[in-house]
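Peer 1: Have a look at this fold, sequence not included:
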């Protein structure tokens, strides 16, 4: 009787660990730790939206933009100046006529040209709008990514469970071969075929395990938890809905709701205010300085008056600032046109991808995986009875695994295409999650 190859027990244990629903906890050394509670996709997305640390960056950006509004609408602070000194008065022949102290005080207030502060405030308000659009865009992308990862974690666990099921059959069958008399060519060749099938399963098991870990680590990072934290996600039941709106309606909704395109339009509007501000700044600001001075040098001399000052436009810097702002405005106009073209292309591509994937998912009956599982189990029982050749047996086992992977991958791609189309158009087009 041949001895069991040393890799077989280790391979079986590895497949069993990859097939656990709780994924990563099965790979940890602390097997006695309690399993975390089962979470639905909706509750996991809500937790990520509430605890994601990256949202603080966008919230701080809004606070900074609001502070910029307060700065833009504020007047210049007045300036006060105080002069003090000693004054001497001499007569016509140089004789000292008197001496004493002299001092003066003045307050200077600069007044902007009419409309300048309101233009600065308008530009700052667009910064606030851009910051809010950035936060909304991040929230939308975060929610979509969380749903994709949650379903990806479920799909990876389902694939690992199917691999574990087939691996158990191969392991049991090989033990049966080892218990039999190994005389003859056919038993030896069939044993080698099973060993080769186990090696192929090892690659699938490794890929599935890596997919589980990658999805779990990213989900933990999104919800602000440690990368190795345990997490269990309930298997979502998805009902894919067709897109009822036509292509024209989708494009119109995208132009109205898409966050990236709206940000480009706000930037264009903001640049228009920047051009108007640059033209306004060609006119000088006026500074008024009421002052009071007092001098005692024999006689007492008191002066009260108002000073007016303004810069002389001797350089061409103001004209250059206008030209620069107008050039930036033309760039913003071009950016809006380019963004619109890219948005329309992405909407058409995403809509076609979603329709194609949706049609593909609807070709399968709801019990497709169950029928392949039953066929694989039936082939296992009849192969042991000698009624099914080994080629048919292996084909049915691999077909079962291929069917599970194909269905889950297509569902995941359909979900991603639906979420992408929702991000582009702002419409509720993603698949509906039904409580299992």
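Peer 2: Yep, that arrived. Only a predicted model underlies this, so the values are computations on that prediction, with no experimental measurement involved.
Peer 1: drop to CA atoms for contacts and neighbour counts, all remaining ones
Peer 2: Fine.
Peer 1: Please work out which residues outside the helix or strand residue 383 falls within touch it.
Peer 2: Assessed by DSSP states H and E, residue 383 sits inside helix 368-384. With contacts defined as Cα atoms under 8 Å, 6 or more residues apart in numbering, helix 368-384 is touched by 169, 388, 389, 390, 392, 393, 396, 397, 399, 400, 403, 404.
Peer 1: Heading C-terminal from that helix, find the next helix or strand.
Peer 2: Sequence-wise, the next helix or strand downstream of helix 368-384 (DSSP H and E) is helix 390-425.
Peer 1: circling back to that earlier point, of the contacts of helix 368-384, select the buried ones using a ChimeraX command.
Peer 2: Buried subset of those, written as a ChimeraX selection, criterion 16 or more other Cα atoms under 10 Å:
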select :169,390,393,396,397,399,400,404
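Peer 1: Make TSV out of the contacts of helix 368-384 and add distance to residue 67.
Peer 2: TSV is the format used below for the contacts of helix 368-384 (distance: Cα to Cα, whole Å):
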residue	distance to residue 67
169	67
388	77
389	77
390	74
392	72
393	71
396	66
397	64
399	62
400	61
403	57
404	54
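Peer 1: and which of the contacts of helix 368-384 is nearest residue 51?
Peer 2: The closest of the contacts of helix 368-384 to residue 51 turns out to be residue 404 (Cα to Cα; 33.6 Å).
Peer 1: then this one, side by side with the first:
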């Protein structure tokens, strides 16, 4: 077995196709640059900031020019008797409409920032799950490759023993069957690895193949009992509530009619006289007093707040479920590493010695090896479950550093806050 593993390592080191794996931190840095969802969130923030600039402006004035008493008949023939009136009108907002508009726009900016942070948390959690799956697939493929190398070594030994009559032909056939099964398992694990790493490449926006680092599965973290279930979406929920309150206030301000002031000059060509004109207009809310808009804004605010609260409760349930999965996977991992795996390794060592001495049949050795590789795969499965559960918890709580997941503080301290 030692010779087979050494040969496998040397073959891997000499392979020209070997490439350095992309670390999780490198994948996260690339995700920040490539993710269309984050760029869309940045565009939404810029739109909200532009909306604030627009909301903080007064209404534009308008200019009117009227020509009367021209191109008619009798004394109004031609343009000598025309009267020309030039007027500038300026709407005057009442009831704090401009202040209400800017409050809504500021709330939109705060909400855009909160939603951007939430999208970043979702993407990082998705990256952790995808990277963990790819790392686990590659680790399983490595185990399968070791299993094939060992089976090939045993097949060569079995052929030599068969040639000298040391074992029966049926015993050699069992060795060949085990070799075929190992090669089939290796092929399946390689396909799974290709699929998982292709998904990882698509997520980070890479055109070339991305190789995951299996050491990611051994990333340490705090005890799950120390994680407080506090949803990181509280800032988004607060921003939603502020925006809806601002919209209700804007609807109430809209009920107060605005004034329109008019001022200008009138020129009478026939009298060769000039006079000033002025006026004020105010709409009369006989048919629509704006009450329906206030009721509509209040109902929309209630709907948005209740929907946000429902999302927060769902997030808490998701975190509780993820913590339960995390604790269960940790217990399984501790049991495998502390009991099952050491026992399987001792059993293989004993049966291999007995098989070499001819005291045990190959069936016993094959069963022991199957148990060992099953234990190693079970450890990888438990590690992947831990990584997935940590990603689920991090998506809800935002506790990435406590969970052993890097925060890209050197790029943007707020990107995964």
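Peer 2: That came in fine, so what should we check first? Everything numeric in this text was worked out from a predicted model, so none of it was measured.
Peer 1: quick revisit: looking at the contacts of helix 368-384 of structure 1, which is nearest residue 188 of structure 1?
Peer 2: residue 390 (12.5 Å).
Peer 1: Which position in structure 2 pairs with that closest one?
Peer 2: Aligned by TM-score structural alignment, residue 390 of structure 1 pairs with residue 362 of structure 2.
Peer 1: Residue 392 of structure 2 versus the most centrally placed residue in structure 2, what's the distance?
Peer 2: Using Cα atoms, centre = their mean, the residue of structure 2 that lies closest to the mean C-alpha position is residue 123, 1.8 Å off. Relative to residue 392 of structure 2, residue 123 of structure 2 is positioned 11 Å away (Cα to Cα, to the nearest Å).
Peer 1: before we move on, the earlier item: my guess is the match of residue 390 of structure 1 meets residue 175, correct?
Peer 2: Yes: with contact defined as Cα atoms under 8 Å, residue 362 of structure 2 counts as touching residue 175 (7.2 Å).
Peer 1: Could you name the helices and strands sitting against whichever strand or helix holds residue 180 of structure 2?
Peer 2: In the assignment (DSSP H and E), residue 180 of structure 2 maps to helix 169-204. Secondary-structure packing of helix 169-204 of structure 2 (3 or more Cα pairs under 8 Å, 6 or more residues apart in numbering; DSSP states H and E): helix 24-34, helix 97-163, helix 362-397.
Peer 1: With distance to residue 75 of structure 2 as extra columns, can I get those helices in a markdown table?
Peer 2: Converted to a markdown table, those look like this (distance: least, Cα to Cα, whole Å):
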| stretch | distance to residue 75 of structure 2 |
| --- | --- |
| helix 24-34 | 76 |
| helix 97-163 | 49 |
| helix 362-397 | 83 |
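Peer 1: Nearest approach to residue 300 of structure 2 belongs to which of those?
Peer 2: Among those, the nearest to residue 300 of structure 2 by Cα to Cα is helix 97-163 (14.1 Å).
Peer 1: The closest one vs structure 1, average distance?
Peer 2: After superposition onto structure 1, the mean distance of helix 97-163 of structure 2 to its aligned counterpart is 2.4 Å, using mean Cα distance after the TM-score superposition for structure 1.
Peer 1: Next, the angle from that helix to helix 341-356.
Peer 2: In terms of direction (axes from the mean of the first three to the mean of the last three Cα atoms, to 10 degrees), helix 97-163 of structure 2 departs from helix 341-356 by 20 degrees.
Peer 1: Next, the angle helix 362-397 makes with helix 97-163 of structure 2.
Peer 2: Counting by the same axes, to 10 degrees, helix 97-163 of structure 2 points 170 degrees away from the direction of helix 362-397.
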